[in-house]
Each structure stands twice: as C-alpha cells, then as structure tokens.
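would you be able to build a 3D model of this:
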Amino acid sequence: MGRREFSEEFKREAAGLVLEHGYTVTKAAKAMGIGESALRRWIGNRRPVGGASVSAVESDNPEQFRIRELEKRVMELERERDILKKFHSLFRQGIGSRYEVIQQAEKAFPTEVVCRVVEVPRSSYYAWKARQRQENAARVGLVREVQAIHAQMRQSYGSRRMSKEMRRRGYAVGRERARRLMREGGVQAQTRRTHRYVKREQSAAIAENRLDRKFAVTVPNRFWAGDVTYISTQQGWMYLAVVLDLYSRRVVGWATSGSCDTFLVIRALQLALEIRRPDPGLMFHSDQGSNYASLAFQQFLSERAIVQSMSRKGNCWDNAVVERFFCSLKGECTGERAYRDHAEARADVLDYILKFYNPHRLHSAANHMPPAEFEEVKKVAV
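Now for the predicted structure:
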C-alpha cells in the first residue's frame, strides 16, 4: 500500500479542528483517520508565530455545574415530600406495614414504646431500616445516573435507549424500570416538531433508485448516502452537506457553506473519500436535488467509478437514514438556537458529529452501540 496523499482542502479541514475548534491533536487525528505526526506537521505550517498550544484544555462551566447541583437537590426535596405524603396516607388508613407505622410513630414517641405496642423486636425494625437505607441509596444512585445520562446525551434518550445505556454502564435496568427512574428523576426526552412529507412515486431522471431502501448493509464503505440541510444564523443560512455510511450510520463526510451548490456536496463526498479510502464499487445515494443532479457531480462520481442512486421524486423515505440524522441534529443540537454567524454554527455542528453522534450516541441500527464503537467491535470480530 503506497503512501497516502491528501488534498490541501483535507489538510485545512483537519488542522482547523485543532486551531479553530479546540480539538486535541489526538482527537482530531482519530476523527479524520490520520496519524498524529502528519496532523502536527500540517498545524505547524498553518499556525501563526506565537500561536496558542495545540492541546485544548476543556474546563467545566461553573454556572452549569451549579445548576445541575441545584436540580439534583430539587429532585431530592420533591422525592422526600412524596415519600412523607405516602407514609402519612398509609399510617392514617392503617394499610401500611408495621415497620412503616413504627417509622411514622417514632417521630412523636420513643421507638422502644412503639415497637412494644405493635409487638415488633427493635432489632428487626432496625434491620429493616438498614435495608431501606441501602435500597434508597441504590435508587438515588440510579436516579442520578439517569439524570447524568440525560444531560450527557443532550436530553435525547427515551426509556428504550436509557435502559440500553444503563446496561452498557453495568446496571441491570430494563425499560420499565428506566421509565420509572426517569419519571422519578424528572427527566424526559425532548419532543421534536415533525414535518409531513408528500409521497410521490416518480422515477429519477438522472439515476435510478438502485438502493431501493435496502438500508440494512452488512459491509462498510459500500453504500453511502448524503443530503443537504440548512441552519439559521444571524449571518444568513448556513448549508450543511453530510455523507453517512449505511453500514454503521456513521457520518463520514461533511461540508458547510453559505451557498447550497454543487461544490458543497462535492466537498463533503471528497472528505469522506479521503477519510475512508473505500474500495471500487461504492454506491452513493441522494435525493434529486439540483446539486446532486448536476453534470459536475455526475462527472465527479464517474471519474471515481462511484455508482449513483437517487430517491424517487418527492419521496423522502427513500433517503430515510440521512433524513433521520438531520432530525436528530436539529432536535439535539441546533434546535431553536440563535447562532451569531456561520463559524459558531459550524463549530457546534462539528462538535455534535465528532464528539457526540459518532463516538457516543447509541444507534439501534448499530446494535445499540455508537457508530464508531460498532465499527471497532466489528473490525476486532473479523
């Protein structure tokens, strides 16, 4: 295998992760699939004299930490209030256990007297209290873990993914229990606005729908899909083009611009090709957008022996994988945020893709693993 050659656009993109977006050299090199020494060389060629250190120091936001601590405290107080209300009801109605009655009564009377009246050995009552403390501590720990996951995963996990993530972290939590813990912790997945699409069946004029919704792919770098979306900023629309590998649902290429043109989608696909280095026979699927139907894009694919596939006209379900990614991006990242300019929006989107979606976000199509981890596990298995 010969020495890999990289374009200047690829080098700028890789170096920009460190110089402009605060990535460490190690993280940036891993995200781009290159060696650290090469990346350091590219950075050195682009850094002004007296520039800042390559490594970025991540610091916690004190205000966010304080808010999280206050939220935990509020949850604890609400939980204590609910428990007291429940015990009072049981004591008043006479339907609670003897231990619960004792626990209520000892607030007003000595424990020794209450235990004698209800004919319960004090040792048994204290043992019950010890077990209750252990169980309560375990439950509080689980609730806090659920709250931590909720914050780390951008408030995107429902009970199904929450239970999967809890089991990945060593907790035996099923979906129903995860739902109860989420309810107790006061967390729920963010709701997203949905868009109703009109389904049509016209065939593409440029390329047939060769993919034909066969999204269950068993090998990497054979079937890719791409699309373009827009993100609002005070500077104007920023357009984002992405390329996903249907095998793992990993975002393997991306590009942003203030113009939604053919050059934008070519840049995204070129970056993916340089990162992944696929073997001949790759199929690329997209909608019938003018940038994908242009002669320049068709020539780009032809020169690299890439087979083109297109969705039927007006049928978004033929490219559902990329549409679903955009739904996650806007629901978990961009949402209703008011970005100052393209640079701020681009930095946020890259953080979402490279620091969250690819390495951490569980995906059902990847055996409930993050896309990057799914590829590593499969690579080791082979």
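
drop to CA atoms for contacts and neighbour counts, all remaining ones
Noted.

list the buried residues for stretch 124-139?
Tyr125 (16 or more other C-alpha atoms under 10 Å).

distance from it to the middle of the chain?
How far stretch 124-139 lies from its chain's middle: 37 Å, per C-alpha atoms, centre = their mean, to the nearest Å.

same check on stretch 295-315?
With C-alpha atoms, centre = their mean, you get 29 Å for stretch 295-315.

also stretch 90-106?
Using C-alpha atoms, centre = their mean, the offset of stretch 90-106 from its chain centre is 46 Å.

how about that stretch: buried residues?
Neighbour-count burial for stretch 90-106 [16+ other C-alpha under 10 Å]: 90-91, 96, 98-105.

out of those residues, which is nearest to Ala296?
Leu90 (75.1 Å; C-alpha to C-alpha).

how far away is Glu274 from Asn221?
Applying C-alpha to C-alpha, to the nearest Å, the value for Glu274 to Asn221 is 12 Å.

columns distance to Leu142 and secondary structure on top of the buried residues of stretch 90-106, output as a markdown table?
Compiled in a markdown table, the buried residues of stretch 90-106 are given as follows (distance: C-alpha to C-alpha, whole Å; DSSP: H, G, I helix; E, B strand; the rest coil):
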| residue | distance to Leu142 | secondary structure |
| --- | --- | --- |
| Leu90 | 26 | helix |
| Phe91 | 28 | helix |
| Gly96 | 26 | coil |
| Arg98 | 28 | helix |
| Tyr99 | 25 | helix |
| Glu100 | 23 | helix |
| Val101 | 27 | helix |
| Ile102 | 27 | helix |
| Gln103 | 24 | helix |
| Gln104 | 26 | helix |
| Ala105 | 30 | helix |
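
this one next, for a side-by-side:
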Amino acid sequence: MIRATYDRYDGKYGYRQIQLFVHQDHEVWMNHKKVQRLMQEMNLRAKIRRKFHHHWGWNYGDRVARNILNRNFETTAPKHKWVTDITQYRVEDCWLYLSAIKDLCGNKIVAYNMSLRNDKELVLETFTKAFEIEKDVTGLIVHSDQGTQYTSFDYHDMLPKVGAQISMSRRGNCYDNVSWRASSHI
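Just a heads-up that it's a prediction; the model follows:
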C-alpha cells in the first residue's frame, strides 16, 4: 500500500503525507514511524524541491548609479524615461525569466525577452531588441533596481554608448519601482 501510494503521487511526498494518503485511499491507519521505517527499507524518498535563497549584501562599488528618476514616473515625451525589471514564472519543473522594458510615456512595452537563466545576457539581449526598434535614444533615462544584471560592467558600458543615462533605485526601497509594479498594461 505504501509503495502504491508513493507511486500514485510520483514520489513527491514524505512519510507523514504518505501516512495520511494511505489512510485516505485504503482506509488503513498506520503509525507515522512505521510508515517512515518501511519507506526507508524500500528506499522510497520524497523528491525535495530546491529552496530559493536571497543573497543580500553584495558590494557593487562604482557600478551602482544614482537615482536620477527619484520617483518621478511621469513624462509626456516618448524615449525619455524607461523602466526595466525581471520577473520569474514557475512552469512545471523549471523557472522562466522575463525581462521587459517599459516606456513611461503611454506605458508601452518597448521590448521583452524570456530565458531559462536569470543573467546579464537576458538583460543585454532585451536592450539589443529595444535599440533595434528605437534607434535614437540620446538623453534617455533607464531606471532599474540594483540587481546583479544591472550592476554588471557590460550593462554600464552599453547604455552610455547609445547616449542613455542609468538610474537605479535605492537599496531596499520598493517605492522607487512603484510605476513598474502598479501598471496593468504589461
């Protein structure tokens, strides 16, 4: 019964949950210690999901830009203020990362890109797409958080080459990114 229950749920659960499922499915009550011992004898183990850990306290040095935007998310001119961020989506057994750039004039998505990896290449490819669409971006302010992708040397080299200024939120201040989060146009 234990093996059948374990197989039925694709090995996702440990002995405590298997104990409850055996009782639910077969109407047999067993002590959780007995279920644990029998699962160990049959070498049945729960598939453990990896936990996501936040890493705080990186030292970025000079690659953190000052907050030029300073919560002024309004503009009437296109290609004047862009905001960018990365979000993640769980799809079955993997994570998909979406990098997007939004023009604050009209809340239009300028470019986006998806990847299985959350790295600087994702961001750089997104900006490459954006610069193919919007040719002249001289004087543009690009605002982001202080993620590792946005503090990379490649990011800080790319934007000034096209005439854009880099603006970053202050550390640990979600209100500096309110315009991105509050938009329902994404």
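
TM between them?
The TM-score (TM-score structural alignment, normalised by the length of the second structure) is 0.63; 125 aligned residues with a C-alpha RMSD of 1.7 Å.

quick one: which of Glu274 and Asn221 of the first structure has more around it?
Asn221 (23 against 19; other C-alpha atoms under 10 Å).

now the terminal residues of stretch 68-88 of the second structure, how far apart.
Across stretch 68-88 of the second structure, first to last residue, C-alpha to C-alpha, it's 27 Å.

which residues are in contact with it?
Stretch 68-88 of the second structure has contacts (C-alpha atoms under 8 Å, 6 or more residues apart in numbering) with 95-106, 134, 137, 139-145, 166-169, 175-180.

can you select the buried ones from those residues in PyMOL?
For the buried members of the contacts of stretch 68-88 of the second structure, the matching PyMOL selection, counting by 16+ other C-alpha under 10 Å, is:
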select buried, resi 97+98+99+100+101+102+103+104+105+137+140+141+142+143+144+145+166+167+168+169+176+177+179+180
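
show me the contacts of stretch 68-88 of the second structure that map onto strands.
If you go by DSSP state E, the contacts of stretch 68-88 of the second structure have 95-103, 141-144, 166-168 in strands.

among those, which two are most distant?
Greatest spacing in those, by C-alpha to C-alpha: Trp95 and Ile141 (29.8 Å).

where does the longest helix that the second structure contains end up in the first structure?
Across the second structure, the longest stretch assigned as helix under DSSP state H is helix 120-133. Aligned by TM-score structural alignment, helix 120-133 of the second structure falls on residues 262-275 of the first structure.

which residues are in contact with that stretch?
Taking C-alpha under 8 Å, 6+ apart as the rule, stretch 262-275 of the first structure contacts 6, 10, 32-34, 227-228, 241-243, 252-257, 290-292, 294, 296-297, 300.

rerun that using 7 Å as the cut-off
For stretch 262-275 of the first structure, contacts defined as C-alpha atoms under 7 Å, 6 or more residues apart in numbering pick out 10, 32-33, 241-243, 252-257, 291-292, 294, 297.

same check, this time on stretch 15-34 of the second structure
So stretch 15-34 of the second structure is contacted by 1-2, 5-6, 35-36 (C-alpha under 7 Å, 6+ apart).

residues contacting the nearest residue to Ser259 of the first structure once chain neighbours are set aside?
Leaving aside its chain neighbours, Ser259 of the first structure sits nearest to Tyr239 (6.6 Å; criterion: C-alpha to C-alpha, 6 or more residues apart in numbering). If a contact means C-alpha under 7 Å, 6+ apart, then Tyr239 of the first structure has 228-231, 256-260 as its contacts.

just the buried subset of those, please.
Buried members of these, counted by 16+ other C-alpha under 10 Å: 228, 230-231, 256-257, 260.
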